[in-house]
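Visitor: pasting the sequence and the predicted model now:
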Amino acid sequence: MAMRYRVLQKTYKQMVECTSPYIHGLGLFCRRDIEAGEMVIEYAGTVIRSVLTDKREKMYDARGIGCYMFRIDADDVVDATMSGNEARFINHSCEPNCYSKVITVDGQKKIMIFALRRIVPGEELTYDYKFPLEEAKIPCNCGTKRCRKTMN
C-alpha cells in the first residue's frame, strides 16, 4: 500500500481535474480510465485534533469560507480548507463511484479515495460522505435514482 501511495503522489494529476460539476460547487472529474479498486487521490490537508474542529468551522463561517474537513478517527481530522488538494472538491452521491479508506503509510494515517467501480474519462468522482444522522438535515443534490434526499 505504501508503494502505491508514493506512486500516486506523483501521478494523480494525470487522473483527475477540478472543474464545474453536475452536482454542486466545484467537482473532481476523471481524466483517464480508472479501474475498480485503484487508488485515486489522497484527501490531503492539515491534520488537527478533533477538539479543534468546531472552533475552526466557526472561524471559517465568520470569514465566509467553505469548510473542508474529513475525520480520520476519533482523535484526528484532516482540515483541507486552507491547505488541501483537489480531493476536497469530490462531491457526495448516494450512488458513488468511489469510497474512502484510512491507510497507514510510514506510521502516519492517510485518507485515500479508491475507485468503487470502473470510472471513465469525463465522469465526476463521488463518494458517500456518510454524515451522522442528525435532526437538522443537509439536503442532497446528487440526483441519482437512489438519492436519499439528505446527506445525513
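Guide: Received the coordinates, thanks.

Visitor: contacts and neighbour counts: CA atoms only from here.
Guide: OK.

Visitor: and the longest helix belonging to the chain, what's buried?
Guide: Longest helix in the chain, counting residues (DSSP state H): helix 2-15. Of the residues in helix 2-15, 5, 8, 12, 15 count as buried by neighbour count, 16 or more other CA atoms under 10 Å.

Visitor: next helix or strand past that helix?
Guide: Sequence order places strand 16-19 as the next helix or strand after helix 2-15, per DSSP states H and E.

Visitor: what's that next one packed up against?
Guide: strand 27-30 (3 or more CA pairs under 8 Å, 6 or more residues apart in numbering; DSSP states H and E).

Visitor: ok, residues contacting the strand it packs on?
Guide: With CA atoms under 8 Å, 6 or more residues apart in numbering as the contact definition, strand 27-30 has outside contacts at 15-21, 86-87, 89-91, 119-125.

Visitor: chain center to it: distance?
Guide: 11 Å (CA atoms, centre = their mean, to the nearest Å).

Visitor: please compare the first structure with the one that follows:
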Amino acid sequence: QFRKKRLRFGRSRIHEWGLFAMEPIAADEMVIEYVGQNIRQVVADMREKRYAQEGIGSSYLFRVDHDTIIDATKCGNLARFINHCCTPNCYAKVITIEAQKKIVIYSKQAIGVNEEITYDYKFP
C-alpha cells in the first residue's frame, strides 16, 4: 500500500524550482505520480509551439509511450518540479492501472529530509 509522501517545492540549486522531501524516503519506494493531461503527439507538438508563443519558459511534457504524452504544463501536480540530474536519486517508471498507463517516480536510494528529488530526463 502506498502512503503519500510529504513533499514540498522550493528554490533549487539545479534550476529555479525543485521538489524536496519533507520526510525520509527509503530506497525503492514510490515517491509521486507524474500527473497531467494525456495527449497525443500531434497535440503535444501544437501545445509546445503555443507555449513558446505565449512566453511560457518551461513546458512539462513527459512521454508515456509512442502514442501518449502527459502534459503537466497547466494542469499537473508537484511532480512537474522534479529536476534532471545525471546522478539522480529517483527514476521514472510506466505502470498500468486499470488499462491506463501512468508515470510514477520511485526512489533509487534513501532520500533525506530536505533533499531534492531528481531523476534522469533521458527516460526510459
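Guide: Everything's here; your move. Given the structure is predicted, the values throughout are model-derived calculations rather than measurements.

Visitor: on contacts alone, who are the packing partners of the longest helix of the first structure?
Guide: Checking 3+ CA pairs under 8 Å, 6+ apart, helix 2-15 of the first structure ends up next to strand 39-42, strand 98-105.

Visitor: and the gap between the residue nearest the centre of the second structure and F62 of the second structure?
Guide: With distances taken as CA atoms, centre = their mean, A79 lies nearest the centre of the second structure, 4.0 Å away. Noted for A79 of the second structure: a distance of 11 Å to F62 of the second structure, by CA to CA, to the nearest Å.

Visitor: which stretches of the second structure form helices?
Guide: 41-53.

Visitor: hmm, what's the outermost residue in it?
Guide: Q53 (23.6 Å).

Visitor: what lines up with that one in the first structure?
Guide: Matched by TM-score structural alignment, Q53 of the second structure corresponds to A62 in the first structure.

Visitor: for I32 of the second structure, same thing?
Guide: By TM-score structural alignment, I32 of the second structure lines up with I41.

Visitor: hmm, Q14 and its match touching each other?
Guide: No: in this structure, I41 of the first structure is not within contact of Q14 by CA atoms under 8 Å, at 10.8 Å.

Visitor: what sits against whichever residue in the first structure pairs up with K101 of the second structure?
Guide: By TM-score structural alignment, K101 of the second structure lines up with K109 in the first structure. For K109 of the first structure, the contacting residues are 72, 102-103, by CA under 8 Å, 6+ apart.

Visitor: and with 7 Å instead?
Guide: 102-103 (CA atoms under 7 Å, 6 or more residues apart in numbering).

Visitor: same deal with I32 of the second structure?
Guide: 79, 104-105.

Visitor: switch to 6 Å and redo it
Guide: Contact partners of I32 of the second structure, counting by CA atoms under 6 Å, 6 or more residues apart in numbering, are 104-105.

Visitor: what is the neighbour count of the alignment partner in the first structure of E23 of the second structure?
Guide: In the first structure, E23 of the second structure lines up with R32, judged by TM-score structural alignment. If you count neighbours by other CA atoms under 10 Å, R32 of the first structure ends up with 14.

Visitor: what does N89 of the second structure align to in the first structure?
Guide: Per TM-score structural alignment, N89 of the second structure is aligned with N97.

Visitor: surely its match is in contact with L116?
Guide: Yes: N97 of the first structure is within contact range of L116, at 5.1 Å (criterion: CA atoms under 6 Å).

Visitor: my read: I39 of the second structure touches H66, true?
Guide: No: counting by CA under 6 Å, I39 of the second structure does not reach H66; the two are 11.3 Å apart.

Visitor: neighbour-wise, which of the two wins?
Guide: Taking neighbours as other CA under 10 Å, I39 of the second structure and H66 compare with I39 leading, 17 against 8.

Visitor: quick one: residues contacting that one.
Guide: Here I39 of the second structure is in contact with 68-69 (CA under 6 Å, 6+ apart).
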